[in-house]
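In: Quick one, what's the 3D model for this:
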Amino acid sequence: MTTTSGLTRRALLGAFAATACAAAPTYSQAFGILRGAGDVRRIKMYSGRTGESLDTIYWIEGDYIPEALQEVTLFMRDWRNNKMMNIDARTVDIMAAAHNLLDTSEPYMLLSGYRSPETNAMLRARSSGVARNSLHLKGQAADLRLRSRSVGQMFKAASACKAGGVGRYSSSDFVHMDCGSVRQWGS
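Out: Here you go, the predicted model:
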């Protein structure tokens, strides 16, 4: 759809999102970024581990859609043992807001969503970079990758949301996003 000025609706929404990101004064810069986007929030992901894909609208006109959030929870389960925990909608909002800022139609590749205590312990034994009390254990974090965007670009987009933790893992080619306190780490 094109406006009379020749700008596409997507370009207008992108400009609004960038403005909202800079102007929203509350915890949830992510919510500010998503405001004005037709009052619809959408998340697109795929998993190389399970072969599954997810493309769902999870929020419309001020309301989360419980069935869609359940789809997100199922999709972001611990793929090693199929254990699940409800995924915090704030994390999904941060992921969606960062994705909107990146202006790509490519879905995220989900590397890690919810982690069971068993999986987290196993990963901690293999790597010093896995937190004992990881927000993955609470369904409040995701490790994501995009082929069409660099780790630096993803890190900047997620950081611009000022709505949670953002970790840059350049050597492993992914970005961590969570709905915990606002903080940044990595290189």
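In: only C-alpha atoms for contact and neighbour calcs from this point on.
Out: OK.
In: Would you point out which residue is most central in this structure?
Out: The central residue of the chain, meaning the one whose C-alpha is nearest the mean C-alpha position (Cα atoms, centre = their mean), is residue 95 at 1.9 Å.
In: Can you name the helix or strand that that one falls in?
Out: For residue 95, the element it lies in under DSSP states H and E is helix 89-102.
In: same check, this time on residue 59
Out: With DSSP H and E as the test, residue 59 turns up in strand 53-60.
In: Can you tell me what sits against that strand?
Out: 39-47, 64-66, 68-69, 71-72, 75 (Cα atoms under 8 Å, 6 or more residues apart in numbering).
In: Just the buried residues of those residues.
Out: By neighbour count, with 16 or more other Cα atoms under 10 Å, the contacts of strand 53-60 hold 40-47, 68-69, 71-72, 75 as buried.
In: Farthest-apart pair in these, please.
Out: 40 and 47 (23.4 Å; Cα to Cα).
In: hang on, the earlier thing: show the subsequent helix or strand relative to the strand holding residue 59.
Out: Immediately after strand 53-60, counting by DSSP H and E, sits strand 63-64.
In: quick one more, to check against the first:
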Amino acid sequence: MTKTINTERRKWLTLGALTLGATALLPKKSLAIVSTDRPQSLMIKNINTGESLKFEMFPQQHVDQHQLSDLSYLFRDHRSEKTKTIDPGLFDQLFRLQVLLGVQKPILLISGYRAKETNNSMRGKKRGVAKDSYHTKAQAMDFRIEGVQLSNIRNAMLKIKAGGVGYYAKSNFVHIDTGPVRTW
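Out: Predicted coordinates for the structure are as follows:
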């Protein structure tokens, strides 16, 4: 009697076992972000205008156009009142940061989008303002989180490895952007 082996079934069983083994290696917080069916929420307060916005988003989805429009207005250059569509990748980074830190506290926005004129003016007055800043491309933000040590924010952002991370302890903020992974 000849026995036939179903190789297709074995492939699927092996793939399933490998997947289970791989998820066992993920940190529990990473699994939570993948497996949750509840939306995550972000509360962002612009410290320059006093405006704030709370929005929800399901993990693994993008900010919808209406939310992005509201967020871009919140992130506007408060000096010139100019607005540019903010890179949604920043909000993905913030959601991941909240999960990593295990907090849902207000994010205090210090600087979001900056018009080129504003950036050039700041370059003339302050050191450390980049000529081609990611702020002028609507791909950066400077912030802190209410009640969370700045060094903890920086360390968590470094673990995420999702763009640039600048640490400004004396000025009390962390810079993140959606450019290449780098740190200063």
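In: chain center to the host helix or strand of residue 12 of structure 2: distance?
Out: Element membership of residue 12 of structure 2, judged by DSSP H and E, is helix 7-25. Centre-to-centre, helix 7-25 of structure 2 and its host chain are 32 Å apart (Cα atoms, centre = their mean, to the nearest Å).
In: Now do residue 164 of structure 2 against residue 65 of structure 2, distance only.
Out: To residue 65 of structure 2, residue 164 of structure 2 is 25 Å away according to Cα to Cα, to the nearest Å.
In: what does residue 177 of structure 2 give?
Out: Taking Cα to Cα, one finds residue 177 of structure 2 at 20 Å from residue 65 of structure 2.
In: now swap in residue 115 of structure 2 and tell me
Out: Counting by Cα to Cα - residue 115 of structure 2 and residue 65 of structure 2 are separated by 22 Å.
In: Please enumerate the helices of structure 2.
Out: 7-25, 28-35, 65-74, 89-101, 116-125, 150-160 (DSSP state H).
In: tell me the contacts of the residue lying closest to residue 120 of structure 2 once chain neighbours are set aside?
Out: Leaving aside its sequence neighbours, residue 120 of structure 2 sits nearest to residue 131 (Cα to Cα, 6 or more residues apart in numbering; 7.1 Å). Going by Cα under 8 Å, 6+ apart, residue 131 of structure 2 touches 119, 120, 123.
In: And residue 97 of structure 1, how close does it get to residue 51 of structure 1?
Out: Distance from residue 97 of structure 1 to residue 51 of structure 1, by Cα to Cα: 24 Å.
In: ok, the two, which is more surrounded?
Out: residue 97 (27 against 7; other Cα atoms under 10 Å).
In: now the residue nearest to the centre of structure 1: how far from residue 46 of structure 1?
Out: 13 Å.
In: Same question for residue 85 of structure 1.
Out: Taken as Cα to Cα, the span from residue 85 of structure 1 to residue 46 of structure 1 is 18 Å.
In: Likewise for residue 56 of structure 1?
Out: Taken as Cα to Cα, the span from residue 56 of structure 1 to residue 46 of structure 1 is 12 Å.
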